[in-house]
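A.B. asks: Okay, sequence plus prediction incoming.
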Amino acid sequence: MSGVRWWFLLLFLLSLQPKADQAKQRDELDGCSWCSKNNTIENVGGVIRYAGTRVGKEQKIAMKIAIKAFYRSNLSDYLRLKFADPLGTPASAASAAIQLIGRNHVQVIIGTITMLEAALIYNLDSTTEDIPIISLTSLPTTPHLMPNPSPLFLQFSNDVSIHMQCLAAIVGNFKWRKVTTIYQQQDGLSIDSGLLILLSDSLRKVDSEIDTHLTFPPLSLSDPKNIAIERELKKLKSKSNRIFIILRSSLEFAILLFEKAKQMQMVEKDYVWIITDEVTSLLESIESSILYNMQGILGFKTSFIDSTRSYREFKTKFRKKYELKYPKEEYLNPSIFALRAYDAMWAVAKAKEKSHDSGIQMIDPKGWSCNDRDTRLKIGIPTKSAFYQFVSVSQDKNENRSTHATGFSIQVFEAVVNRLSYHLSYDFVPSNDSYDDIIQQVSQKVLDGAIGDISIISDRYQHVEFSQPYMESRVVMALLFG
């Protein structure tokens, strides 16, 4: 799938653990006429909030399309999807995932699971410790305070810090010095301080700051007239600051918020509203009459290539299935959230195909591979070093090499190379030139690098990059008396 790449996940997922009793479980894939009870069945759990949310609906349908599309060309083996909709607190999401693992024997969890929820899943039940969790949400949970809950927890979305930088860039461009942030409380969760910290840090770089923060309560069926939204908007209207950033919001909440703001004349010339990717990417699914209330709002979204053959095929399947499932909805095209769910599901199926039914394993991607066509790096070393303890170059006929380099700087370089997770080919190139000349040769790509007792000074720093100094260097003045 263009735009949102799935293949990197294969570096982490190799296979899925088979379960003997799963052959009797009911198939949940719509229209799966080619499934056979004789095949090895392995289950994937989908923890998706698909009840009443556009994102959840898209994700569930996209995952089903992915698994069906993948196994049309390979009928020897297949995966089954088991869905759960966690309504409520993070504990309910963790409970839903644990039940899928225990009752349905799923070997992978895909869904809108936050870092906090993943930590609960791994900590509440020891049987989950080997279960990969692929998160489709980019919302942090105070990331600087909470470590990654497990090496098996994978984020399949954008880095939310980039979103905060986008917001700050908009604010900085117009030189707004103070902003008001709005956060919709969802699933019983309070404000995620991680978002506020990231945004505050980004705003500080453009000489701006958060003046007021307002948390809206979750949507309630007992409040059909949205009195709570109107009450909070009145608070905002009474303040002098009119720059509003909706930091977190569902599409459904945003629609109600702007409908009420329009009625209260708060979407006018003196007001600025900025929305993030989680709302902007879904605006095309809104009816034109509703979208009218949101005219003049600033926002950004994740773009993707929609001209490839693979995307067009997916789009056609998605539109047919979505229209069949939700005939009353006007807009049928998939968003970026559907693409991520599709690609995550495809990646799991691809990993299973490569596994040969041996259990999930984790490998360490090196990110670098040398081959015979790679040019060996030319590393310059000074032959006129003032201190032979750092660099010393000599002839070495016994080892059939023209030069032999020794010294502390050489040892540091070789120690670093030996710690690399890949092979690095290089040759030492002795140079009789001055240190400044060697620096120029590196800058001009005559040499790939240089090592030695080379001082880091401002003039040289303008031409090349230096490693961290591994020894302190100082200039001192001595007075001699006769």
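C.D. replies: Happy to help now that I have it.

A.B. asks: C-alpha from now on. contacts and neighbour counts both.
C.D. replies: Noted.

A.B. asks: Would you map the helices across the stretch 251-400 of the chain?
C.D. replies: Residue ranges of the helices in the stretch 251-400 of the chain, as given by DSSP state H, counting those that start in this stretch, are 251-263, 277-280, 288-291, 309-325, 336-353.

A.B. asks: by how many degrees do the longest one and helix 309-325 diverge?
C.D. replies: Put plainly, it is helix 336-353. When axes from the mean of the first three to the mean of the last three CA atoms, to 10 degrees is applied, the directions of helix 336-353 and helix 309-325 differ by 110 degrees.

A.B. asks: A further structure is provided below for comparison with the first:
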Amino acid sequence: MKGSPTLRINFNSFITICLFLNVCLSEGVVAQSQNTTGDATIPVKVGVVLDMDSLVGKIGMSCMNMALSDFYAIHPHYKTRLVFSTKDSMGDVVAAASAAVDLIRNVEVQAIIGPRSSMQANFVISLGNKSQVPIISFSATSPSLTSLKSPYFFRAAQSGSFQVNAIRDIVEEFGWREVVPIYIDNLFGETLIPYLAAALQEINIRVPYLSVIPESADDDLIAKELYKLMNNQTRVFIVHATMSLGSRILVKAEEIGLMSEGYVWIMTDSMTTLWRSIDSSAINALQGILGVKSYVPKSKELENFTVRWKRKFQSDNPNVNAEMNIIGLWAYDATFAVARAVENAGTANLRFNRTNISGSGATDLETLGVSQNGPRLIKELSKINFTGLSGDFHFVKGQLESSVFQIVNVNGNGERRVGFWTPQSGLVKDWKSTNTSAKSSSKPKLGPIIWPGDTNSVPKGWKIPVEGKKLKIGVPVKDGFTEFVKVTWDSNSKKAKSIGGYCIDVFDAVMRKMPYPVPYEYVPFATPEGNAAGSYNDLVDQVFYGIYDGVVGDITIVANRSLYVDYTLPYTESGVSLLVPVRDNNKKNAWVFLQPLTSDLWVTSGCFFVFIGFVVWVLEHRINEDFRGPPAHQVGTSFWFSFSTMVFAHREKVVSNLSRFVVIIWCFVVLVLTQSYTASLTSLLTVEQLQPTVTDINQLLKRRESVGFLSASFVKDMLLGMKFDESHIKKYGTLEELHDLFAEGSANGGISAALDEIPYIRLFLSKYCG
């Protein structure tokens, strides 16, 4: 009985230990099962279609492989793992489409990254839309792809249309009025031109010519097209082509002299991004060129990646000279985006639904199938938002948003940044100033630029071609008023030796201010003997007849002339005025001292003197002994007091406050009166009182007096229209003749007045009446 409890206790302990071990073993099995499940990853196939022999393809593939490695190193707990199925498009549209069909139909990829070019992407996007497989391209920038509006196309790059505003602002900054785009003859080239033309049209920049060059063009065809540009006036060219064709265009342009001083070349981002990869022998052709490309802000992550990529790329491609660019960064970030979207979309349904088509006539396109995971995957791609190596990375309507562009100037073997462009601020010299209102600033918006021809002078953007003719500018020939136009003749050759004068100086100054050089020559409107070949109307008619391209001189804007020619804005005062002699009406005599005041004012002043004397007497004679006495004494004292106010202080003192007030007011009135009298008398004695002899031209008609006019002027017709007799109209050709006619007078064969244009009258007055 004593051993029984002990046995019971030992048995209970054994049961407890067994249960404890069972629980521990069960938890261990569960934990092991959970770990096994966590370690299992699901491969997700993603297709890659690139030109593996191209620089973009090699850089893109290298960056994508590194992105895949980096992404899963950062997220080791993710259940999905992208597996690339790579196809080489070999730079061919058909090959790219065939590769996409194979990847979708046979490999059943969940997404395709690529292809490289916009032309290849055009058909691949249609395949992706049909099979619900997302197409993600990091290098197809053609704006036309946006118009496809496919929900299964994502452009992991900026559209090429974003850069046209930056190019437009560069053209506007330097005041160029015309540009010529040079672009490749394919979908990539031609789709950007409408956007560029529209942007330039907003600021009234003309596009006189479009230079289209086929991708397969040989050097002879390129040279032929460039010679056309040389024969045009425009010297600002915008190059939009692939790097292979663009470099050949620039090399040939240098050979024929289109890279000399005075020319401007601007590269779009497709060339600016890749120009360092071209052969070193071709880099000399790029000196002085401006380029536009996307700006990538610096970061430690970018620096570390660039070092790692450089090391890996050189080991994989020892014979390829390449540097990291924005396309490689977009490929890296695009891979991150696809990996993250695939993980978020899940792996519940990675199958393809295929249409059952019987018979041997079924095509590959009909048996593509439809991805069940596609709709969910594009939904996750649309949500992607992170900061990648290229900056903020998120899709807006299927493509990256427009961001900052940098403007670079090619010098030597490198490039120098001269400014930035942002959608908010436009062109700015410094990145720090992009938050300010730079568009309204008068400061230079770009840093110093070395232009083609190794010059710092900003090209005018316009030049008359070598075989262009000079403008023929007609000038009047006359003997007088040479201050406006003067033609000096060579006595031996009977040709004009020099042409000068105020009008010529104004025209020369205007032409120097033109934004482009315009050659011209002056042609005197004269007979072989050197005399005037006709009137001013005849000279103006020469422009209408096409003999002269223009006329410069003292030519008045008249209604009948403006019917046939256009005028510039007048640079002198215009109009017709009457010039007449004057006479001095100031007849000096002994009574001149009375002239400053009118008779009414003299009488009024005398009356006030009497009145003030009377008022003071009334106020003072009762209380002031000075104003008492006999009546004659009182009257004399009152008038004496009033009249002596003008010249000296009074001997008599006033006692009444009212009298004092009256005297103060009277002293002020007298002061004003005397000062006015003194000023008027001084003017009468010192200033000539000139009056015109004729105030109305009708007076000349009534008196039948003669009037003068400038020879060959339209004024003669005006005088005849006023009914002047032709015998009373005298012409003159020089200032001296006009002066002599006035000196003789109308009665002696001279004139009483001259009707002439205001500039001539001012010239006469400055010489003879100064």
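C.D. replies: It's in. Not measured: the values here are computed from a predicted model.

A.B. asks: thinking again about what came up before, deepest in the core, which of the helices of the stretch 251-400 of structure 1 is it.
C.D. replies: For those, the largest average neighbour count (mean count of other CA atoms under 10 Å) is found in helix 336-353, namely a mean of 24.

A.B. asks: What range does that one cover in structure 2?
C.D. replies: On structure 2, the counterpart of helix 336-353 of structure 1 by TM-score structural alignment is residues 326-343.

A.B. asks: That stretch: average distance to aligned residues in structure 1?
C.D. replies: After superposition onto structure 1, stretch 326-343 of structure 2 sits on average 0.9 Å from its aligned residues (mean CA distance after the TM-score superposition for structure 1).

A.B. asks: Contacts for that stretch, please.
C.D. replies: 44, 56, 59-61, 63-64, 66-68, 71, 78-82, 136, 138-139, 156-157, 273, 294, 296, 377, 380-381, 384, 388-390, 393 (CA atoms under 8 Å, 6 or more residues apart in numbering).

A.B. asks: Now, those that are in strands?
C.D. replies: Within these, residues falling in strands by DSSP state E are Val44, Thr80, Arg81, Leu82, Ile136, Ser294, Gly388, Phe393.

A.B. asks: Out of the residues you listed, which is nearest to Thr686 of structure 2?
C.D. replies: Nearest to Thr686 of structure 2, judged by CA to CA, of these is Ser294 at 79.5 Å.

A.B. asks: Surely that closest one touches Leu400?
C.D. replies: No: using CA atoms under 8 Å, Ser294 of structure 2 is not in contact with Leu400; the gap is 11.9 Å.

A.B. asks: neighbour-wise, which of these two wins?
C.D. replies: Using other CA atoms under 10 Å, the more surrounded residue of Ser294 of structure 2 and Leu400 is Ser294, with 25 against 17.

A.B. asks: If we ignore the residues flanking it in sequence, what's nearest the more buried one?
C.D. replies: Phe405 (4.4 Å; CA to CA, 6 or more residues apart in numbering).

A.B. asks: From Phe386 of structure 2, how far out is that neighbour?
C.D. replies: According to CA to CA, to the nearest Å, Phe405 of structure 2 and Phe386 of structure 2 sit 20 Å apart.

A.B. asks: Give me the more crowded residue out of these two.
C.D. replies: Comparing Phe405 of structure 2 with Phe386 by neighbour count (other CA under 10 Å), the higher total belongs to Phe405, at 23 against 13.

A.B. asks: which residues does the more buried one contact?
C.D. replies: Phe405 of structure 2 makes contact with Gln163, Ala166, Val292, Lys293, Ser294, Tyr295, Phe420, Trp421, Thr422 under the criterion CA under 8 Å, 6+ apart.

A.B. asks: And Ser260 of structure 2, what's its match in structure 1?
C.D. replies: By TM-score structural alignment, Ser260 of structure 2 lines up with Glu268.

A.B. asks: picking that back up, between the helices of the stretch 251-400 of structure 1, which one is closest to Asp459 of structure 1.
C.D. replies: Proximity to Asp459 of structure 1 (CA to CA) singles out helix 277-280 among the helices of the stretch 251-400 of structure 1, at 43.7 Å.

A.B. asks: for the closest one, the distance to its chain's centre please.
C.D. replies: 16 Å (CA atoms, centre = their mean, to the nearest Å).

A.B. asks: Point out the other helices and strands that it packs with.
C.D. replies: Using 3 or more CA pairs under 8 Å, 6 or more residues apart in numbering; DSSP states H and E, the elements in contact with helix 277-280 of structure 1 are helix 251-263.

A.B. asks: related to what we said a few turns ago, according to the alignment, which residue of structure 1 corresponds to the residue nearest to Ser294 of structure 2?
C.D. replies: Counting by TM-score structural alignment, Phe405 of structure 2 has no partner.
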